[in-house]
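In: Okay, here's the prediction I keep looking at, along with the sequence it came from:
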Amino acid sequence: MNITEGAELPPLTVTVTRENLVRYAGASLDFNPIHWNERFAREVGLPDVIAHGMLTMALAGRIVTDWLDDPARLVSYYTRFTRPVVVPDDGVGATVEFTAKVAKVLDDGTAQVAITAKFDGKAVLGKATAVVRS
């Protein structure tokens, strides 16, 4: 693990399926129909069922925790949701690509990591930033 400014973390690609959404809904108790009911999702203006925002955030956080020798070194994590991850019922799902790099090493022994999450070539998270202890 290289905690130097500009260092790139190993990329992470995750496929989100409808099964993942059902499992996440059960674990989080978030049964909002936009995550499982196509008709409802379309009625409220979405193109189809979408992944839970917090699931997308958790998957993005994995790029950092997988990279750290000890996930407890993750001090904080922040993001904004900018675009949904649409999950089709096609047996394939939605592919989300995550990249990250060390944006800044601070004097207090921490570093800021900038995370990018893309679905269909477009960002789905904004200002995703993790702070890690070196």
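Out: Structure's in. What do you need?
In: going forward, measure contacts between C-alpha atoms and count neighbours the same way
Out: Fine.
In: right, and residue 94 touches residue 56 too?
Out: No: checked against C-alpha atoms under 8 Å, the pair residue 94 and residue 56 is beyond contact range at 11.3 Å.
In: what is in contact with these two at once?
Out: Common neighbours of residue 94 and residue 56 (criterion: C-alpha atoms under 8 Å, 6 or more residues apart in numbering): residue 85.
In: List the buried residues of the longest strand seen in the chain.
Out: Ordering each strand of the chain by length in residues (DSSP state E) puts strand 94-105 first. Neighbour counts using 16 or more other C-alpha atoms under 10 Å place 94, 95, 96, 97, 98, 99, 100, 101, 102, 103, 104, 105 of strand 94-105 among the buried residues.
In: Can you add distance to residue 66 and give the residues you listed back as JSON lines?
Out: Putting those into JSON lines (distance: C-alpha to C-alpha, whole Å) gives the following:
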{"residue": "94", "distance to residue 66": "21"}
{"residue": "95", "distance to residue 66": "18"}
{"residue": "96", "distance to residue 66": "16"}
{"residue": "97", "distance to residue 66": "15"}
{"residue": "98", "distance to residue 66": "12"}
{"residue": "99", "distance to residue 66": "12"}
{"residue": "100", "distance to residue 66": "12"}
{"residue": "101", "distance to residue 66": "13"}
{"residue": "102", "distance to residue 66": "14"}
{"residue": "103", "distance to residue 66": "18"}
{"residue": "104", "distance to residue 66": "19"}
{"residue": "105", "distance to residue 66": "19"}
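In: okay, now the one to match up with it:
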Amino acid sequence: MAEIAAGTELPPLELRVRRVDLVRYAGASLDFNPIHWNERVADEVGLPGVIAHGMLTMALAGRIVTGWLADPGALVEYSARFIRPVVVPNDDEGALVEVTGKIRDVREDGTARIDITAKFEGKAVLGKAIAIVRLPE
């Protein structure tokens, strides 16, 4: 594991979200809202296209922390706000989500706060994305 100090950046992630991922997530979460698979419905409600589930986007962004931790069970808390959708085109490439993370502070109780940034088309899709992790001893 890399140095654990305030200001340390986690290795960045580039993740692709494809329509097949939306289908799989819908099946796992039982969220079959048609804005996640039907162009017509997405258009009717004013969306720019079919969008990824917010919780899927959040989960994918969280991989920057769980992949960095030696023990993914050391993730104590994770929260974020959904501020912009990830529009998923109907092609083989899908949508590119770029994720970065930086240790904001290391606490005396053996935990650290990590601020996460997730972007689609250069714009943030999650706001106040924060992970609290238990550090190895």
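Out: Sure, I can see it. In this text, all values refer to a predicted model and were calculated from it rather than measured experimentally.
In: on average, how far is the longest helix seen in the first structure from the matching bit in the second structure?
Out: What stands out as the longest helix in the first structure, according to DSSP state H, is helix 53-67. Superposed on the second structure, helix 53-67 of the first structure shows a mean distance to its aligned partners of 0.3 Å (mean C-alpha distance after the TM-score superposition for the first structure).
In: what's in contact with that helix?
Out: 1, 9-12, 14, 24, 71, 74, 77, 79, 81, 84-85, 98-100, 113, 115-117, 125, 130.
In: quick one: buried residues of it?
Out: Those would be 53, 55, 56, 57, 59, 60, 61, 63, 64, 65, for helix 53-67 of the first structure by 16+ other C-alpha under 10 Å.
In: Serialize these to a markdown table and add fields for distance to residue 33 of the first structure.
Out: Shown next, in a markdown table, are these (distance: C-alpha to C-alpha, whole Å):
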| residue | distance to residue 33 of the first structure |
| --- | --- |
| 53 | 14 |
| 55 | 15 |
| 56 | 17 |
| 57 | 19 |
| 59 | 21 |
| 60 | 23 |
| 61 | 25 |
| 63 | 28 |
| 64 | 30 |
| 65 | 30 |
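In: Tell me which stretches of the first structure form helices.
Out: Taking DSSP H as the test, the helices found in the first structure are 18-28, 38-43, 53-67.
In: any chance of these in JSON lines, with distance to residue 90 of the first structure too?
Out: Compiled in JSON lines, the helices of the first structure are given as follows (distance: least, C-alpha to C-alpha, whole Å):
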{"stretch": "helix 18-28", "distance to residue 90 of the first structure": "9"}
{"stretch": "helix 38-43", "distance to residue 90 of the first structure": "13"}
{"stretch": "helix 53-67", "distance to residue 90 of the first structure": "19"}
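In: Report how many residues lie close to residue 84 of the first structure.
Out: Neighbourhood size, residue 84 of the first structure [other C-alpha atoms under 10 Å]: 18.
In: To which residue of the second structure is it aligned?
Out: If you follow residue 84 of the first structure across to the second structure using TM-score structural alignment, you land on residue 85.
In: Distance check, the most centrally placed residue in the second structure against residue 69 of the second structure.
Out: Of all residues in the second structure, the one closest to the mean position by C-alpha atoms, centre = their mean is residue 61, 2.2 Å from it. Distance, residue 61 of the second structure to residue 69 of the second structure, using C-alpha to C-alpha, to the nearest Å: 14 Å.
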